[in-house]
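Q: Predicted model and sequence below, questions to follow.
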Amino acid sequence: MANIAVQRIKRELKEVLNSDEVARCSIHVELVGESFAELKGEIAGPPDTPYEGARFQLEIKIPETYPFNPPKVRFVTKIWHPNVSSVTGAICLDILKHQWAAAMTLRTVLLSLQALLASPEPDDPQDAVVARQCKDKPQIFQLTAQHWANAYAGGPSVNPDYENKIRRLKDLGVTEMNARASLSSCDWDLERATEQIFS
């Protein structure tokens, strides 16, 4: 890895560790192994959002050309959000693409991702199904996002009705993950989800 990238990452890791703002926002980043090419990030779900109380793991890959090109970041923890793929964890955020500037840092990226959780942008989606639900059925979107935060990221809120529907599909031999994904994309309509799975 280029020396400029390594020096920059070392400095940025120190910046994250010593930042009061980062500590207040419950953001964390660390190296994966000895290489500076891969890091592991963690952000807390922001207050007053369906993600509150949950913790989301991120994979951060640093390119050779850093800081002139953005890091490649994806959610490792599954999340129901219009700007994150519910399948791959890929993120749609302008600073991770064409709006990146060499002055930006890992701290900027992590705080921007946390802000994205608080302010979804369904008009610029990564996941069209989630975006449609966010726009057309905001209440179901909130409950679904909260349910995923509980199921995958240790969020505090449990929805007994949703759990019951997942259990009913599991009784038909469907895996929990597939049951949750199908019910979520069918707005928790058990009949539609069953049809979708078995058609």
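A: Cool, the structure landed. Numbers count the residues shown, from 1 in each chain.
Q: rest of the way, CA atoms for contacts and neighbours
A: OK.
Q: how much space between the residue nearest to residue 154 when sequence neighbours are not counted and residue 129?
A: Nearest residue to residue 154, sequence neighbours excluded (Cα to Cα, 6 or more residues apart in numbering): residue 54, at 5.1 Å. As for residue 54, its distance to residue 129 is 22 Å (criterion: Cα to Cα, to the nearest Å).
Q: this is the comparison structure:
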Amino acid sequence: MVDFSRVQKELQECGRDSQCSGISIKPKGDKLTHLIGTIPGPTGTPYEGGVFDIDIVLLDGYPFEPPGMKFITKVWHPNISSQSGAICLDILKDQWSPALTLKTALLSVQALLSSPQPDDPQDAVVAQQYLKDYQTFASTAHYWTETFAKPSSLGMDEKVEKLAEMGFPKALVKKTLESVGGDENLALEKLCSG
């Protein structure tokens, strides 16, 4: 059974410190077993300036079992799947310890953004690019950060106008944008596939 009092304590501690670290954790919905973690992209990396959301699922064994974590925000990194957001990190697998917290796990994920491990990849294509053509890797990672991890400065009305100019009906655009929390890229993906 998940230790809910510990989870609440971890959320409070992370909340007190989020101004300094930029890391936050919030419940997704009303259950403490499904959370959303947010980390800022580390300075001096292609991820700088980005804000990355991570889906966190706590299994019954937490804190004795590691939390399930994967990126919601698309990211170009050797140890993170560009398709599913799965993360290859030892503390989320066999190196987990109950002494670790959700915040320390997110700090480790943030550190992974700073120091990729291409010899133990989650995404072989990205790892090969990192090893063989670092400049292309860095510019692709930066482009993905700009495209997927930077909050848009446009308001909802401007986003509706921008997508409606592409030929989609305004009412559908507005409904689609609302269903994806105002994310233009996700809305466009949904509109194109629908």
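A: Alright, I've got the coordinates. What you are looking at is a predicted structure, and each value in this text was computed from that prediction instead of being measured.
Q: The residue nearest to residue 154 of structure 1 matches what in structure 2?
A: With TM-score structural alignment defining the correspondence, residue 54 of structure 1 maps onto residue 50 in structure 2.
Q: what's the answer for residue 114 of structure 1, then?
A: Using TM-score structural alignment, the partner of residue 114 of structure 1 in structure 2 is residue 110.
Q: In this structure that match contacts residue 39, no?
A: Yes: because the distance of 6.7 Å satisfies Cα atoms under 8 Å, residue 110 of structure 2 is recorded as touching residue 39.
Q: Now do the same contact list for the spatially most central residue of structure 1.
A: When structure 1 is reduced to its mean C-alpha position, the nearest residue by Cα atoms, centre = their mean turns out to be residue 75, at 4.4 Å. With Cα atoms under 8 Å, 6 or more residues apart in numbering as the criterion, the residues that contact residue 75 of structure 1 are 56, 57, 58, 59, 84, 88, 89, 90, 91.
Q: Would you mind measuring from it to residue 34 of structure 1?
A: For residue 75 of structure 1 relative to residue 34 of structure 1 (Cα to Cα), the value is 22 Å.
Q: go on, residue 23 of structure 1?
A: Here the distance between residue 23 of structure 1 and residue 34 of structure 1 works out to 24 Å (Cα to Cα).
Q: the more surrounded of the two?
A: Counted by other Cα atoms under 10 Å, residue 23 of structure 1 and residue 34 do not tie: residue 23 has more neighbours, with 12 against 8.
Q: Check the secondary structure at that one for me.
A: Following DSSP: H, G, I helix; E, B strand; the rest coil, the label given to residue 23 of structure 1 is helix.
Q: Skipping adjacent residues, who's closest to it in space?
A: What sits nearest to residue 23 of structure 1 in space, not counting adjacent residues and going by Cα to Cα, 6+ apart, is residue 17, at 7.9 Å.
Q: I'd say residue 51 of structure 2 and residue 39 touch.
A: Yes: when contacts are counted by Cα under 8 Å, residue 51 of structure 2 is listed as touching residue 39 (5.9 Å).
Q: Quick check: neighbours shared by these two?
A: Overlap of the contact sets of residue 51 of structure 2 and residue 39 (by Cα under 8 Å, 6+ apart) is empty.
Q: residues contacting the counterpart of residue 37 of structure 1 in structure 2?
A: Aligning on TM-score structural alignment places residue 37 of structure 1 opposite residue 33 in structure 2. Contacts here follow Cα under 8 Å, 6+ apart; on that basis residue 33 of structure 2 touches 2, 27, 56, 57, 58, 59.
Q: What subset of those residues is buried?
A: 2, 56, 57, 58, 59 (16 or more other Cα atoms under 10 Å).
Q: helix/strand/coil for the second one?
A: Residue 56 of structure 2 falls in the strand class when you classify it by three-state DSSP.
Q: do the last one as well
A: Secondary structure for residue 59 of structure 2, judged by three-state DSSP, is coil.
Q: For it, which residues are in contact?
A: Contact partners of residue 59 of structure 2, counting by Cα under 8 Å, 6+ apart, are 1, 2, 33, 65, 66, 67, 68.
Q: The nearest residue to the first one once chain neighbours are set aside and residue 82 of structure 2: what is the separation?
A: I take that to be residue 1 of structure 2. The shortest distance from residue 1 of structure 2 to any residue that is not its chain neighbour, by Cα to Cα, 6+ apart, is 4.4 Å, and that residue is residue 60. From residue 60 of structure 2 across to residue 82 of structure 2, the span is 28 Å (Cα to Cα).
Q: Perfect, I'm done here.
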